[in-house]
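Novice: Show me the folded form of this:
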Amino acid sequence: MTSVETVAPELIEAAVRAAEKFGRDIVDVPVSAIAAEAQMSRSTLLRRLGGSRGVLDAAVRAAGIDPGGRPPVRVRALTAAAELISENGLAATTLDIIADRAGCSVFSLHSVFGGRDELLRAVFDQYSPIRDLEDYLAAMPDDLGATVHGVYRTIADTLSREPRVAPAMLAEVYSRPESATVQSLTRYAAPRTLSTLGAWFEAEIRAGRIKDQPLLVLIQQLLGPIVVHMLMRPAFPDALDFMLPDIDSVCEHLTTNFLAAVAM
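Specialist: Just a heads-up that it's a prediction; the model follows:
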């Protein structure tokens, strides 16, 4: 009789991959789909499991992966990683402590993401401003000033929400720019950011609304002020002789400054 301990790791990995493809808990994935992922027939899979699908689900649970009844490992891991990055910084967020917070095994993280770099890229996709900017610029107003203000507001909202993943990642970029983790994230994020903002800037330059300057300079002039302000803002609490301006006022002033610098 097949026991939990004798279930081959490749069958557990096949179950995890099939669940990811279907977007379901492992217990809800048909045996035939898991068999196909394992490159064998349904009957062969059941024979290797001693005829019981429950043995596979138990083996999955024993490997630290919840086969059902909780959010998928991917969701739990992204949430855990985001919280830990916000609390302790990027460098201190290891796979071991992510797995512990997410209630899964390091093996399951490798099964779902492939490694730490891939997991951090998924966290970046979910919590950085880039996705919000892409959505905003896809439906931006036909007015340069309104668009710039909207960009600033979008970034401000992203950098101020909890968990504070984007500020923690930016802090790592500034403090350890040559680290392997930062280099990996930069190689992933920079082309996407350049593409998103570059397409907009190039259209504005062709339309004669923005001065023809190097793309990187334009992006730095746009993003630099709001990023610096949002990173420093929590360090300057309200005081009797120093009241922080509200975010909308900051965005309005930065918009005026940017337009004065680059608008035709």
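Novice: When you work out contacts or count neighbours from here on, use the C-alpha atoms and nothing else.
Specialist: Will do.
Novice: Could you pull out the helices in the stretch 1-150 of the chain for me?
Specialist: With DSSP state H, counting those that start in this stretch, the ranges of helices along the stretch 1-150 of the chain come out as 9-22, 31-37, 42-48, 53-62, 73-88, 95-102, 106-113, 116-127, 130-138, 144-160.
Novice: next up, for comparison:
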Amino acid sequence: MEIIPTPKTALGRPKDPQKTTLILDAAGQLFLEKGFGATSMEAVAQRAGVSKQTLYSHFGGKDDLFKHVVANKVDHYDLAAFGRTLTWDLQQDLHALGKLFLSLLLDAEAVAMMRVVISEAHQNPRIAEMFYAMGPSRIIETLDTYFQEQQRRQALHLEGVYQPSVLFLNLLKGEWHMQALMGLSPVVSESMLDQHVTACVQQFLSVLRG
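Specialist: Prediction:
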């Protein structure tokens, strides 16, 4: 199964992984503290302890940096790399993906970044486009690819099911994601998470199987 890649940095000499991590951490902190619009590349370089030349050798500009910050959070939960851990048991795979996805949705930094995007999107629609492309869209594409392969293997039939990947992911969101966005900080234990994902997988498969 094809893995959805992270965005590419500019070509050139191999980048220092340690400096890349420092830059991404610094940028993520500043985007959350100041917002996208008020964060400058100079401030990122200063926070990361690198020169502006080093910063621009790793990332082409603020847009490129923001895309990598979002992609890095998705990659932290292995969502776009889901294909590396497949068992091809439909219920087991969906349960594993569901737990990863819901854990990402409830991640405090991910929730805070979504708030930043929502608050600035009306003035700068590009930030929403970048966030969606590097976050939700990559996850949906990964799940689309998985479902297509399962259909090829005749493990499920998608005829008549509208946007199955979106349907499954929206089932998983439940009320916890909305509560988190509103700052209500839902307390979700591991057992609650597991029970919720199990129920969502069962509901989703019942739709597919009619």
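Novice: quick one on the thing from earlier: got a markdown table for the helices of the stretch 1-150 of the first structure, with mean neighbour count and distance to residue 179 of the first structure too?
Specialist: Formatted as a markdown table, these follow (neighbours: other Cα atoms under 10 Å; distance: least, Cα to Cα, whole Å):
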| stretch | mean neighbour count | distance to residue 179 of the first structure |
| --- | --- | --- |
| helix 9-22 | 19 | 31 |
| helix 31-37 | 19 | 36 |
| helix 42-48 | 16 | 44 |
| helix 53-62 | 19 | 35 |
| helix 73-88 | 20 | 16 |
| helix 95-102 | 18 | 17 |
| helix 106-113 | 19 | 21 |
| helix 116-127 | 18 | 12 |
| helix 130-138 | 16 | 22 |
| helix 144-160 | 19 | 23 |
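Novice: Turn those into JSON lines, columns for distance to residue 204 of the first structure.
Specialist: Formatted as JSON lines, the helices of the stretch 1-150 of the first structure follow (distance: least, Cα to Cα, whole Å):
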{"stretch": "helix 9-22", "distance to residue 204 of the first structure": "40"}
{"stretch": "helix 31-37", "distance to residue 204 of the first structure": "48"}
{"stretch": "helix 42-48", "distance to residue 204 of the first structure": "57"}
{"stretch": "helix 53-62", "distance to residue 204 of the first structure": "53"}
{"stretch": "helix 73-88", "distance to residue 204 of the first structure": "35"}
{"stretch": "helix 95-102", "distance to residue 204 of the first structure": "43"}
{"stretch": "helix 106-113", "distance to residue 204 of the first structure": "38"}
{"stretch": "helix 116-127", "distance to residue 204 of the first structure": "26"}
{"stretch": "helix 130-138", "distance to residue 204 of the first structure": "12"}
{"stretch": "helix 144-160", "distance to residue 204 of the first structure": "8"}
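Novice: nearest to residue 191 of the first structure, of those helices?
Specialist: Evaluated over those, closeness to residue 191 of the first structure peaks at helix 130-138, with 11.1 Å, by Cα to Cα.
Novice: And that closest one against the second structure, how far off on average?
Specialist: Here the mean offset of helix 130-138 of the first structure against the second structure after fitting is 3.7 Å, by mean Cα distance after the TM-score superposition for the first structure.
Novice: Can you classify residue 159 of the second structure as helix, strand or coil?
Specialist: Residue 159 of the second structure falls in the coil class when you classify it by DSSP: H, G, I helix; E, B strand; the rest coil.
Novice: Over in the first structure, tell me which residue corresponds to it.
Specialist: Matched to the first structure by TM-score structural alignment, residue 159 of the second structure sits across from residue 212.
Novice: and its match, how many neighbours?
Specialist: 16 (other Cα atoms under 10 Å).
Novice: Identify the residue nearest it in space, chain neighbours excluded?
Specialist: Closest residue to residue 212 of the first structure apart from its sequence neighbours, by Cα to Cα, 6 or more residues apart in numbering: residue 205 at 5.9 Å.
Novice: Next up, identify which helix or strand that neighbour is on.
Specialist: If you go by DSSP states H and E, residue 205 of the first structure is part of helix 180-206.
Novice: tell me which residues in that helix are buried?
Specialist: Within helix 180-206 of the first structure, the residues that qualify as buried are 181, 182, 185, 186, 189, 193, 196, 197, 198, 201, 204, counting by 16 or more other Cα atoms under 10 Å.
Novice: I'd like the distance between the fourth one and residue 126 of the first structure.
Specialist: Computed as Cα to Cα, to the nearest Å, the residue 186 of the first structure to residue 126 of the first structure distance reads 16 Å.
Novice: Just confirm residue 32 of the second structure contacts residue 116, I think it does.
Specialist: Yes: assessed by Cα atoms under 8 Å, residue 32 of the second structure is found in contact with residue 116 at 6.9 Å.
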